[in-house]
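Enquirer: Following is a predicted model, sequence given first.
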Amino acid sequence: MGTGAKLNGKHTETDYGLKLLSIEIGIPETLSEREQLSGRNIYVNTGNKGVFKQRPITLTFDRMGDYEDWLECISLISADVAGQEVKLELDSQPGYYYYGVAAVSTTKENNVVTSFVISMTADPLKYADPISTTLEDASSRVLDVFGDYETPCIIELVPSGAITRYTIKGAARNPITGEEEDIAIKNLSAGKKVIIDGEACTVTENGANKYADTEMWEFPTLLPGENALTFTSSSVPCDVTIKYKPRYI
C-alpha cells in the first residue's frame, strides 16, 4: 500500500500528517434488472444495462498528537475536503483517480492517537490521466483508445480556411442501437477554433456558442479499443485534436 492519497492535490500524509491504515473501494451497483416474461421461462434485461450507481470509497487513517493538534487538524481537513467535490489519487495507483463528494469523521480516545475516516460517494468509473492526439490536415485515423468503458471526448477543430460543412464519422453513436451517427458543423472560419466538448456537452467557436451550427443527436464519445474516425470537409482540411480520459469500471 502507498503512503497515502491526494485529495484535490493535497497529500494526506505530507499536508495533513495522516497515516493511511486501510482503503475500501466498493463495486458500484448496476441498474440492470431481469424480469420474467409472463407465463414463460424466459428472462429479459429491463433495466439500464451498463449504467451504474455511485461507488463508495473509505480511507481510514490515524494521526499522532494531543487534543489541540486534533482540533486544528479537524478544521484544516474539513475546510479542504468535507462536502467538497474531490479528486482522489491513491499513491498505490499513480495515474488513476476518482471523483466524488467527500465526508470526514474523526474520534480521539486519548491524548496520543487520533482516528480519521474520509469517505467518498464517487462516480462509478475510475479515470486515467487525459490523453491528447493531434492530427494535422486530418482525413481519417484509427485511434486506439485505452480503458474498458465508453468515454466522452473533446474534439477541437482549427480550419485552414472557410468551410461550409465539416463532417465527423465514428465519434458518436445511437445509445440504444449502437449504430454510428454523424456529427456535422457548418460555417467554420479560417483559424477559429471550434470545440465539440463531449464532457461539458457544449459546442463553441473561439469561446462563443456554436451549437446552432451543429447537426448531431449525440455528443462525441470513444469506445475502448480501435475507433475508426473520418473527417470530411466541403473545402479545406482542419487540424484536429482529440482529448479524452480513459475510464475503467
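Expert: Now that the structure is in, tell me what you want to look at.
Enquirer: From now on I want contacts and neighbour counts done on CA atoms only, so please keep to that.
Expert: OK.
Enquirer: So for this protein, the centremost residue is which one?
Expert: residue 127 (5.5 Å; Cα atoms, centre = their mean).
Enquirer: what helix or strand does that one sit in?
Expert: Residue 127 belongs to strand 126-128 when assigned by DSSP states H and E.
Enquirer: So which elements touch that strand?
Expert: Here strand 126-128 touches strand 96-108, strand 247-248, going by 3 or more Cα pairs under 8 Å, 6 or more residues apart in numbering; DSSP states H and E.
Enquirer: ok, structure two:
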Amino acid sequence: MYPSVTINGIDMFQTYHAPLRELHSVQPPEVKSFFQEVPGGDGSIDLSETNSGRPTYKRREITMKFQCEMPMNQWSATVSNILREFHGKEGKVIFEDDPDYYYIGRMAVSDYERVVRAGTFTITVNAEPYKYELVSSLEPWLWDPFNFRTGLIRSYGDLQVEGTRELVIPGTERWIIPVMEVAGSLSLTFEGVTYPLKAGRNKLYDVVIKDGDNLLIFTGNGTVSVDYRGGIL
C-alpha cells in the first residue's frame, strides 16, 4: 500500500484504515491552447498566450483509489460516513508524501465494493490546475511538516515601514494579485510605477506577482501585510 492522504483535515488511514492503493493519483492539467488557421497559408497562428501572457490550464483530475480495512460488520456504516463527508463536497487534499502543498476541487465517491476482508472505493476530485502552498504569508508557520531542503518560509505580516522598505516575493507559476492590508500613510512602487495605498484593504490589479523574484517598494510611515499564497503545477 502507498502513503495516506488527508482530505478536509481527515487522515484517511487513521480514520478509515484506508491507504491509497496506487501511488500516482494526480495527473497534470491539460494546457489550454488556441490555434487560428490561416486561410490560404501554411500552418496556423498560436494564440494560446495572447490574452494571458502565459500558459493557462484546464482543471485537473485527481483519482484516489483506497482499500478500506475496516471490519466487515462496520463497512456499511463506513461507506455512509464516507459519502456524507466527501461526496459532492469541496475537498482540500494533502498527500502524505507532498505535505507542503494542497489541491482543492469538487469530489465524487464511486466504485465502492466489499470483498472478503476489505472494501474498496474511489474518490475523484475535479481540481483546480495548481497545487497551493499549505501556508500563506499571513498564516502561522507549521514546523512539523516543513521541508528544510525545499520549503520556503513566507512572512509578510505587519511589516513596519519608516521611510522606505523593500519586499522581495519569490513568485510561482500561478500569477497572483496580492491583497495588502495597510495602516498609516504608504505608497507602493512596483515595476517602476508608484501607487498610493489607502488605509485598510488594497488590491491593485496592475500589481501581479509572477514567476521569479518580484520587488515591492513601500514608502511612507505605517505597517503593511501582504497576503500571498503561491501555486505550482
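Expert: On my side now, so go ahead. As the structure is a computational prediction, the values presented were derived from the model and not from experiment.
Enquirer: What TM-score do the two superposed chains give?
Expert: After superposition, the two chains reach a TM-score of 0.78 (TM-score structural alignment, normalised by the length of the second structure), with 208 aligned residues with a Cα RMSD of 2.5 Å.
Enquirer: among the helices and strands packed on strand 126-128 of the first structure, which is nearest residue 238 of the first structure?
Expert: strand 247-248 (27.8 Å; Cα to Cα).
Enquirer: Mind reading off the mean deviation between the closest one and the second structure?
Expert: For strand 247-248 of the first structure, the mean distance to aligned residues of the second structure following superposition is 0.6 Å (mean Cα distance after the TM-score superposition for the first structure).
Enquirer: sorry, back to before: from the chain's centroid, how far away is the strand holding residue 127 of the first structure?
Expert: The chain centre lies 6 Å from the centre of strand 126-128 of the first structure; the measure is Cα atoms, centre = their mean, to the nearest Å.
Enquirer: Contacts for the following helix or strand past that strand next, please.
Expert: Sequence-wise, the next helix or strand downstream of strand 126-128 of the first structure (DSSP H and E) is strand 131-135. Strand 131-135 of the first structure is contacted by residues 239-246 when judged by Cα atoms under 8 Å, 6 or more residues apart in numbering.
Enquirer: likewise stretch 78-92 of the first structure?
Expert: 1-9, 95-104.
Enquirer: Recalculate using a threshold of 6 Å.
Expert: Residues from elsewhere that reach stretch 78-92 of the first structure (Cα atoms under 6 Å, 6 or more residues apart in numbering): 1-2, 4-8, 97-104.
Enquirer: next one: stretch 210-230 of the second structure
Expert: Applying Cα under 6 Å, 6+ apart, the external contacts of stretch 210-230 of the second structure come out as 132-133, 136-138, 156-173, 175, 178-190.
Enquirer: swap the cut-off to 7 Å and go again
Expert: 132-133, 136-138, 156-176, 178-190 (Cα atoms under 7 Å, 6 or more residues apart in numbering).
Enquirer: the helices in the second structure, which residues?
Expert: Secondary structure of the second structure by DSSP state H: the helices cover 12-16, 75-86.
Enquirer: Format those as JSON lines; extra columns: distance to residue 58 of the second structure and mean neighbour count.
Expert: Listed next are the helices of the second structure as JSON lines, based on distance: least, Cα to Cα, whole Å; neighbours: other Cα atoms under 10 Å:
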{"stretch": "helix 12-16", "distance to residue 58 of the second structure": "27", "mean neighbour count": "16"}
{"stretch": "helix 75-86", "distance to residue 58 of the second structure": "23", "mean neighbour count": "15"}
